[in-house]
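Peer 1: Fold the following, please.
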Amino acid sequence: MNNLPKKVKIVEVGPRDGLQNEKEPVSAAAKIELVDRLSRAGFANIEAAAFVSPKWVPQMASSSEVMAGITRRPGTIYSALVPNLQGFESALASKADEVVIFGAASEAFSQKNINCSIAESIARFEPVARAAKDHGLRLRGSISTAFGCPYQGEVPLDAVADVVRRMRDLGCDEIDIADTIGVATPRKTQEVMLRAAREFPLESLSGHFHDTYGQALANIYASLEVGVAIFHSSVSGLGGCPYAKGATGNVATEDVLYMMNGLGIETGVDLDQVVDAGLFISQQLGRKGVSRAGNAIAAKRAG
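Peer 2: Next up, the predicted model:
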């Protein structure tokens, strides 16, 4: 227990990764309200937007409006996902604090997802990375399918390390190791994280776990044990992956916070306010959230 980090950073990805696959449109006003509620809850980093083609991700078409409408909390990093230089220009115009670029650890996933090889996908981000540095923005790299792929199955540790190295060489400040389809288990999680840490500082690696097989919290705990102290989660467990059949949402923020609070690990985030934000967005979507802790706390309040 003593060797767990005393403090962790939770990156709230609900407004972007969580909402991007919703079939019914979510209004810009609702997204702004969600981001503002999350800001007030105390997150150090909120993934608020994606400047991608509205043809491919219609839910993110209102990203400029959202970024213009939010009330920015001093000290919070507002991130935007960008696929290319055009997306970067939009992120810059919207005053994003951090741009997020992405690649896959699985060659098969890269081909199916973005129709090019891993090497090609990373090369496409070179001008984006340069532009981010020129403008003094933080640059985050996200590596999907780092623990398993829906098309090729196992993903070798060396394949993950290779993409970590490429992201590092682009100048990334932080690198996310993502379990896109939620297949990881604790020991595998530790192997992948420790292998990635041979290429990039452990304190700047983050864990992004999906809960498809119910292993996300166990994998976060396993990551804590080897010193990882940045995690992604999504309010109310929003989100999934359109390219991964049957993949459920990101791990729910409320569940992660409940666990961190129980471990005495500082997050700087108010769990009760996050529960409120989860209830708000679930109401907007017309369905109950999937956070176990969130639902339990809400039920207890209702008495």
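Peer 1: drop to CA atoms for contacts and neighbour counts, all remaining ones
Peer 2: Will do.
Peer 1: Which residue is the nearest non-sequential neighbour of Ile10?
Peer 2: Phe231 (5.1 Å; C-alpha to C-alpha, 6 or more residues apart in numbering).
Peer 1: and whichever strand or helix holds the one you found, what other elements does it pack with?
Peer 2: Taking DSSP states H and E as the definition, Phe231 sits inside strand 230-233. Here strand 230-233 touches strand 9-12, strand 205-209, going by 3 or more C-alpha pairs under 8 Å, 6 or more residues apart in numbering; DSSP states H and E.
Peer 1: As CSV, these with mean neighbour count and distance to Ile297 would be great.
Peer 2: Below are the helices and strands packed on strand 230-233 laid out as CSV (neighbours: other C-alpha atoms under 10 Å; distance: least, C-alpha to C-alpha, whole Å):
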stretch, mean neighbour count, distance to Ile297
strand 9-12, 23, 19
strand 205-209, 26, 23
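Peer 1: got TSV for those, with distance to Asp134 too?
Peer 2: Listed next are the helices and strands packed on strand 230-233 as TSV, based on distance: least, C-alpha to C-alpha, whole Å:
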stretch	distance to Asp134
strand 9-12	24
strand 205-209	23
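Peer 1: Out of those, flag the one nearest Gly262.
Peer 2: strand 9-12 (15.4 Å; C-alpha to C-alpha).
Peer 1: what's the next helix or strand after the closest one packed up against?
Peer 2: Downstream of strand 9-12, the next assigned helix or strand under DSSP H and E is helix 28-41. Judged by 3+ C-alpha pairs under 8 Å, 6+ apart, helix 28-41 is in contact with strand 45-50, helix 63-69, helix 271-285.
Peer 1: Please generate a structure for the following sequence too, so the two can be compared:
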Amino acid sequence: MMRTPFEVPMDGLPDRVTIYEVGPRDGLQNESAIVPAGVKAEFLARLAEAGLTTIEATSFVHPKWVPQLADAEELLTRMERVPGVRYPVLVPNERGLDRALDHGVTDIAIFGSATETFARRNLNRSVDGSIEMFTPVVARALENGLDVRAYLSMCFGDPWEGPVPVEQVVRHGRRLLDLGCSQLSLGDTIGVGTPGHVTALLAAFAEAGVGPERLAVHFHDTYGQALANTLSALRAGVTVVDASTGGIGGCPFAKSATGNLATEDLVWMLSGLGVETGVDLESLVATSVWLAGELGRPSPSRVVQALAAESPGRRNVTQVPAEVPPAVEEE
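Peer 2: Just a heads-up that it's a prediction; the model follows:
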């Protein structure tokens, strides 16, 4: 079996893509069992060793809502920070920011919604109310020299409201950027987007004065469209793509959402296109095999299944695609 794709570059793509790894936060917060802080710390170390340079470490969301990440402070104390690697932390409010500042965090993320229903279910407030909540968080973070990223959920469809108008997504996305966020990650929370929809949304942002250099994409693979949607985003100039090692993740507040785009699947595609990522695929696959053993279930990543199946003694954690339980509270 081929362990690397045949490289055939395609015109109109960036030379390099930054992978924003969300597995330790977006993926693990969806697990039904609590993953020990020591395992999480090793996961972070393995990801950095594989060449990932932006790894979202954890979240300061209240443990009542995300008990799987209740050990955020312990993890930040135990983890080894690798020079040149950024470890963003998700924060929902000023209290979360206080905790992040106390632990020397340099990069944070906030999470908004493009729809009113999901804002109510996820943040327990309206879209306007969420902007009011985020305003002092972003201002204080910037005053303290932190970088702030914004997530925008339900950019392509909402299970309660249906299709989300492009202009609505652009309007709410602009509001988050106007707070001072350096980047906006556009989330297909329930995985219903298609390539033409992605192209239209990015074009609408460009017409509103927001170029691809300010945007990232965050696709879920519910309908198998994540890689196709990513390729459309790259053609539109986007160079930052969110992904989760092993394809773990989903959304507990949107039960129709399944796993995130698998980092291994993304790296395979980009390698075949001649797009640099700086990520070692073999190391990443080995990490997913190890993580599958820790979680007690197989990795849903197709690349992990294909490559790890060749390794003796590992079929039990890789050969059968897993049904991923619902997972995160934002994208």
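Peer 1: Structural similarity score between the chains, please.
Peer 2: The TM-score (TM-score structural alignment, normalised by the length of structure 1) is 0.97; 303 aligned residues with a C-alpha RMSD of 1.2 Å.
Peer 1: circling back: for the helix or strand that the strand holding Phe231 of structure 1 is followed by, enumerate the helices and strands it packs against.
Peer 2: Toward the C-terminal end, the helix or strand that comes next after strand 230-233 of structure 1 (DSSP H and E) is helix 253-263. Here helix 253-263 of structure 1 touches helix 271-285, helix 292-302, going by 3+ C-alpha pairs under 8 Å, 6+ apart.
Peer 1: same thing but 10 Å
Peer 2: strand 9-12, helix 216-225, strand 230-233, helix 271-285, helix 292-302 (3 or more C-alpha pairs under 10 Å, 6 or more residues apart in numbering; DSSP states H and E).
Peer 1: Let me know which of those is tucked in deepest.
Peer 2: Most buried of those by mean neighbour count (mean count of other C-alpha atoms under 10 Å) is strand 230-233; its value is a mean of 26.
Peer 1: Give the aligned range of that one in structure 2.
Peer 2: Using TM-score structural alignment, strand 230-233 of structure 1 lines up with residues 240-243 of structure 2.
Peer 1: what's the nearest residue to Asn219 of structure 1 if we skip its chain neighbours?
Peer 2: Per C-alpha to C-alpha, 6+ apart, closest to Asn219 of structure 1 is Pro186, 4.7 Å.
Peer 1: my bad, should have said Asn250 of structure 1
Peer 2: His210 (4.2 Å).
Peer 1: ok, now Lys95 of structure 1?
Peer 2: Leaving out its chain neighbours, the residue that sits closest to Lys95 of structure 1 by C-alpha to C-alpha, 6+ apart is Met67, at 7.6 Å.
Peer 1: which ones are touching that neighbour?
Peer 2: 28, 31-32, 35, 48-49, 78-80, 91, 93-96 (C-alpha atoms under 10 Å, 6 or more residues apart in numbering).
Peer 1: ditto for Tyr151 of structure 1
Peer 2: Ser106, Glu107, Ala108, Phe109, Lys112, Tyr243, Ala244.
Peer 1: Now which residue in structure 2 aligns to it?
Peer 2: Applying TM-score structural alignment, one finds that Tyr151 of structure 1 aligns to Trp160 in structure 2.
Peer 1: Can you tell me how far its match is from Glu294 of structure 2?
Peer 2: Distance of Trp160 of structure 2 to Glu294 of structure 2, given as C-alpha to C-alpha, to the nearest Å: 35 Å.
Peer 1: ok, now Ala50 of structure 2?
Peer 2: Relative to Glu294 of structure 2, and taking C-alpha to C-alpha, Ala50 of structure 2 is found at 18 Å.
Peer 1: roughly how far apart are the aligned residue in structure 2 for Met259 of structure 1 and Ala233 of structure 2?
Peer 2: Taking TM-score structural alignment, Met259 of structure 1 has Met269 as its aligned residue in structure 2. Separation of Met269 of structure 2 from Ala233 of structure 2 (C-alpha to C-alpha) stands at 14 Å.
Peer 1: which residues are in contact with both of these two?
Peer 2: Common contacts of Met269 of structure 2 and Ala233 (C-alpha under 10 Å, 6+ apart): Leu227.
Peer 1: Report the secondary structure element holding Thr212 of structure 1.
Peer 2: When elements are assigned from DSSP H and E, Thr212 of structure 1 belongs to no helix and no strand.
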